[in-house]
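> predicted structure and sequence below. I'll ask about it afterward.
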Amino acid sequence: MRIPDGLDPELVARLVETEGGELARKMGIELLELSASHSVARMPVEGNRQVVGLLHGGAHVVLGESLGSLSSAIHAGPGRYAVGIEINATHSRSATEGFVTATCEALVLGRTLCTHEIVMRDDAGSRLSTVRMTNMLRDAR
């Protein structure tokens, strides 16, 4: 995982210690690139399928929210944190095997709100789903 210089040391320590968080670890999410404006991760389809063998729609949302939240936390900076306030997903295609790669791009990086669009693609590069997430930035107490 490429972690950019200048990040909040506490956030970096948490990322390293938890490997991106408990749920991300259980789902096999690999963080490949992290920044406020552009992040990339991937997740295996295997182990994240629904009963009929397709990648679970909720798995798309978990992958998207993981990247959107981390990107917002990076933008928030030391002494601040990000809280998700809105998320939606549109599923366009299904996957039954391989990996899903998510690319997170910032739409808005404001003082109090961040909005990111996260696009999931299969190994062939076909778009599987699009997630949009908005986080509110708060001061730590």
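Sure, I can see it. All values reported here derive from a predicted model rather than from experimental measurement.
> C-alpha only now, for contacts and for neighbours.
Will do.
> what residues are up against residue 55?
Under the criterion of Cα atoms under 8 Å, 6 or more residues apart in numbering, the neighbours of residue 55 are 45, 46, 48, 49, 94, 95, 96.
> residue 23 versus the fifth one, what's the distance?
In this structure, residue 94 and residue 23 are separated by 22 Å, where distance is defined by Cα to Cα, to the nearest Å.
> neighbour count winner among those two?
The residue with more neighbours, out of residue 94 and residue 23, is residue 94; 17 against 14, by other Cα atoms under 10 Å.
> helices along the chain, start to end?
According to DSSP state H, the chain carries its helices in the segments 9-18, 22-27, 57-76.
> ok, second structure coming up, stack it against the first:
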Amino acid sequence: MTIWNRSYDIDQVNASMNNTIAETLGLLVTEIGPDYIVGTLPVDKRTHQPMGILHGGASVVLAESLGSLAANMVCEKGSACVGLDINANHIRSVRSGIVTGTAKAVHIGRRTQVWEIRLANEEDKTVCVSRLTMAVIDAI
């Protein structure tokens, strides 16, 4: 059973990120499951920090983008979700390749949502674990 309140097409979701930081960094949604969303981020000169490894801020962009997309996909008509808080624990460095993030709901309430986003490298080793809290508001 799905948690999404509307049908979503991956191409439409990716198109919604045109002209945003997600497009600039090469972030792509690759899968929408019944209760999770998956996306990827390349680890290259766009996402490196000066030491040549994945920038923690780029990890947070992936985490917040996936969690925000998922939160808004759960919202009922007439509502929207905006970020309240995000944290990230950076566990392992990555120099190149692709990082994959998976967002899953921890709590879906009337006024708040909490999402956990796990980022992994190409060997499926955890790179970062993030928790995103969203506020549910009236649509703008």
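Now that the structure is in, tell me what you want to look at. Computed from a predicted structure; not experimentally measured.
> quick one: contacts for the most centrally placed residue in structure 1?
Within structure 1, one residue has its C-alpha closest to the average C-alpha position: by Cα atoms, centre = their mean, that is residue 67, at 1.7 Å. For residue 67 of structure 1, the residues meeting the contact criterion (Cα under 8 Å, 6+ apart) are 39, 40, 41, 104, 118.
> out of the residues you listed, who's nearest residue 74 of structure 1?
residue 39 (10.6 Å; Cα to Cα).
> count the residues that sit near the aligned residue in structure 2 for the closest one.
Here residue 39 of structure 1 is matched to residue 37 in structure 2, going by TM-score structural alignment. By other Cα under 10 Å, 22 other residues sit near residue 37 of structure 2.
> I'd assumed residue 70 was in contact with residue 37 of structure 2.
Yes. The pair formed by residue 37 of structure 2 and residue 70 meets the contact definition of Cα atoms under 8 Å, at 6.5 Å.
> relative to residue 133 of structure 2, how far out is the equivalent of residue 27 of structure 1 over in structure 2?
Residue pairing (TM-score structural alignment): residue 27 of structure 1 is matched to residue 25 of structure 2. Computed with Cα to Cα, the distance linking residue 25 of structure 2 and residue 133 of structure 2 is 23 Å.
> ok, back up a step: residues contacting the match of residue 27 of structure 1?
41, 42, 46, 47.
> now for these, which pair is the farthest apart?
Comparing every pair within the contacts of residue 25 of structure 2 by Cα to Cα identifies 41 and 46 as the most remote, at 10.0 Å.
> those two: which has the busier surroundings?
Regarding residue 41 of structure 2 and residue 46, a neighbour count based on other Cα under 10 Å identifies residue 41 as having more, with 22 against 13.
> what sits against that one?
Listed by Cα under 8 Å, 6+ apart, the contact set of residue 41 of structure 2 reads 25, 26, 27, 28, 62, 98, 99, 100.
> what's residue 50 of structure 1 aligned with over in structure 2?
In structure 2, the residue matched to residue 50 of structure 1 (TM-score structural alignment) is residue 49.
> now its match: closest residue in space, sequence neighbours ignored.
If the residues on either side of it in the chain are set aside, residue 49 of structure 2 comes closest to residue 55, at 4.7 Å by Cα to Cα, 6 or more residues apart in numbering.
> doesn't residue 47 make contact with the one you found?
Yes. Assessed by Cα under 8 Å, residue 55 of structure 2 is found in contact with residue 47 at 5.8 Å.
> who's in contact with residue 17 of structure 2?
residue 23.
> any idea how far residue 25 of structure 2 is from it?
11 Å.
> same thing with residue 98 of structure 2?
Counting by Cα to Cα, the gap between residue 98 of structure 2 and residue 25 of structure 2 amounts to 12 Å.
> try residue 106 of structure 2
When distances are taken as Cα to Cα, residue 106 of structure 2 and residue 25 of structure 2 turn out to be 27 Å apart.
> neighbours of the residue lying closest to residue 63 of structure 2 once chain neighbours are set aside, just the number please.
Spatial nearest neighbour of residue 63 of structure 2, chain neighbours left out: residue 117 (5.7 Å); criterion: Cα to Cα, 6+ apart. Using other Cα under 10 Å, the number of residues around residue 117 of structure 2 comes to 29.
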